[in-house]
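1. 3D model of this:
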Amino acid sequence: MTIKRIIASLIYAVLAAIYLYGYKMLNLIIDEFDSSFSMISVTGILLPFGLAVGGMVIVSSCFRSVRMKSAFIGLSLLLFLTPVLYSVSKLTANESQAVNPLRQAELAKRFKEALRGGTDGAPISMASVAPFDWDRLIVFGPYVSPSEVNGKLGYTWTRSSFLNSNETDYTILFVNNGKVVQSLYFAGSVDPAILGTFWPNDVKLAVDNQQGTFRLPHLKKYKEEKESDPG
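-> Here you go, the predicted model:
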């Protein structure tokens, strides 16, 4: 019986290490995709916990002493619950910072319509494209790191390295009272002068389809377009 208990304990220790490592990888995935609560994320968190509890019940049957069995179950539950609660806290934080997906889709639609409807050099007012409360707009270019984004915002909004992962990816964040209230993803190219922070009345862009990359639109500041006009 002692040998059986030792073997069971060794197997349990190995499985516990795999369990903790699995949650470490799960948390990296949560960070990478800025995951919030969904059927997939909740299942991914609870399924390993359920399997671990089942294994705990099986191993606990090896203990004849009620005191030893109770101590084993208590310590095991503490071990198993710690990474679960940590993962849930990450999902909760991401959920609180996530933008409204329906409003985001409407914003993207309005922006695309403004790009399609405007002629080359015509002004695009972001205050009209985004008719909600915001006091600051920040444009980030390709390959921006999460630390750069969070540093500009002043708080941790994202941990994803996939935010702008190729040369045509741009992110436009709408900020109100220090918090991101909406985000817009733009595929194309922009003048370097646009990369930065703007206020509602100062944000007027112009589209230039002649300079677009891979037939995607090119954005520049409307003021620059007017200033460069010799007439």
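2. from now on I want contacts and neighbour counts done on CA atoms only, so please keep to that.
-> Fine.
3. what about Pro200, how many residues nearby?
-> Applying other Cα atoms under 10 Å, we find 17 residues neighbouring Pro200.
4. how far away is it from Arg103?
-> 18 Å (Cα to Cα, to the nearest Å).
5. try Arg116
-> For Arg116, the distance to Arg103 equals 20 Å [Cα to Cα].
6. so where do the strands sit in this protein?
-> 123-125, 136-140, 169-176, 179-187, 189-190, 196-198, 204-207, 218-221 (DSSP state E).
7. compare the ones you listed and give me the one nearest Phe37.
-> Ranking the strands of the chain by proximity to Phe37 (Cα to Cα) places strand 179-187 first, at 18.5 Å.
8. which helices and strands does the closest one pack with?
-> For strand 179-187, the elements it packs on are helix 101-117, strand 169-176, judged by 3 or more Cα pairs under 8 Å, 6 or more residues apart in numbering; DSSP states H and E.
9. again, only using 6 Å
-> strand 169-176 (3 or more Cα pairs under 6 Å, 6 or more residues apart in numbering; DSSP states H and E).
10. how about the strand it packs on: buried residues?
-> For strand 169-176, the neighbour count (16 or more other Cα atoms under 10 Å) marks Asp169, Tyr170, Thr171, Ile172, Leu173, Phe174, Val175 as buried.
11. I'd like the structure of this one too, to check against the first:
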Amino acid sequence: MKKALITISIAIVVIGIVFYGINQKERQIVQQNLITAIEKSRVGNELVTIDFKKITGFSWDKVYVFTPYTPEEEINQQLGFNWSKANLIEYYDSFNLLVFVKENKVVQYVKFPRTNGKFIVESKNEFAPDEKVEFNQLY
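-> Coordinates of the predicted model:
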């Protein structure tokens, strides 16, 4: 019995590590795809339009673009639910936080470095898959 419990515990830890690794890799792919999309559109343009649907390999209903210092409470309010990582950007100014949501659950998030430019989200920061987002390269 004790041996079975230890085996199950080890299996759970290994599965958790594998899922964490897959999620981390997916975040890196989205970030790299975004950088590539910006580079391809660069041709002397300050403003670039980003189509998140084309650069993500997973299903999502909405993407939220949170700018530096967005408070945890505001993120949770906009998402419509409490997210355990909503405090990722509250005290930082080096990145924008992109949060992809499907059926009221975060399916992926990306910390996108502001050294690549900034998202233009003055009027709104919530976008559906069929909407495009403007990005200013000359930040």
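12. ok so, going back, Throw the strands of structure 1 into CSV and include distance to Arg5 of structure 1, thanks.
-> Output for these, formatted as CSV (distance: least, Cα to Cα, whole Å):
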stretch, distance to Arg5 of structure 1
strand 123-125, 72
strand 136-140, 58
strand 169-176, 56
strand 179-187, 54
strand 189-190, 64
strand 196-198, 63
strand 204-207, 71
strand 218-221, 68
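13. closest one to Ser38 of structure 1 among the ones you listed?
-> Relative to Ser38 of structure 1, the nearest member of these by Cα to Cα is strand 179-187, separated by 20.0 Å.
14. that closest one maps to which residues in structure 2?
-> Using TM-score structural alignment, the residues of structure 2 aligned to strand 179-187 of structure 1 are 105-113.
15. check the mean deviation of that stretch from structure 1.
-> Stretch 105-113 of structure 2, aligned to structure 1 and superposed, deviates on average by 1.1 Å (mean Cα distance after the TM-score superposition for structure 1).
16. burial of Gln78 of structure 2, as a residue count?
-> By the measure other Cα under 10 Å, the count of residues near Gln78 of structure 2 is 12.
17. ignore the last one, Leu47 of structure 1
-> 10.
18. could you check how far it is from Tyr23 of structure 1?
-> Counting by Cα to Cα - Leu47 of structure 1 and Tyr23 of structure 1 are separated by 11 Å.
19. for Leu205 of structure 1, same thing?
-> Leu205 of structure 1 is 45 Å from Tyr23 of structure 1, by Cα to Cα.
20. got it, and Pro192 of structure 1?
-> 41 Å.
21. which of these two has more neighbours?
-> Set Pro192 of structure 1 next to Tyr23 and count neighbours by other Cα under 10 Å: Tyr23 wins out with 21 against 11.
22. give the contact list for Tyr91 of structure 2.
-> Tyr69 (Cα atoms under 6 Å, 6 or more residues apart in numbering).
23. aligned to it, what sits in structure 1?
-> Using TM-score structural alignment, Tyr91 of structure 2 sits opposite Ser165 in structure 1.
24. Arg159 of structure 1 versus that match, what's the distance?
-> From Ser165 of structure 1 to Arg159 of structure 1 the distance is 13 Å (Cα to Cα).
25. do the same with Arg67 of structure 1
-> Arg67 of structure 1 is 44 Å from Arg159 of structure 1, by Cα to Cα.
26. cool, Arg116 of structure 1 as well?
-> 32 Å.
27. between those two, which one's more packed in?
-> Taking neighbours as other Cα under 10 Å, Arg116 of structure 1 and Arg159 compare with Arg159 leading, 19 against 13.
28. residues contacting that one?
-> Neighbour list for Arg159 of structure 1: Asp31, Pro146 [criterion: Cα under 6 Å, 6+ apart].
29. against Asp31 of structure 1, how distant is it?
-> Plainly put, Arg159 of structure 1 is 5 Å away from Asp31 of structure 1 if you go by Cα to Cα.
30. and Asp208 of structure 1, what pairs with it in structure 2?
-> So, by TM-score structural alignment, Asp208 of structure 1 is matched to Asn136.
31. excluding its backbone neighbours, what's nearest its match?
-> Leu47 (4.7 Å; Cα to Cα, 6 or more residues apart in numbering).
32. cool, Lys111 of structure 2 as well?
-> Leu97 (4.8 Å).
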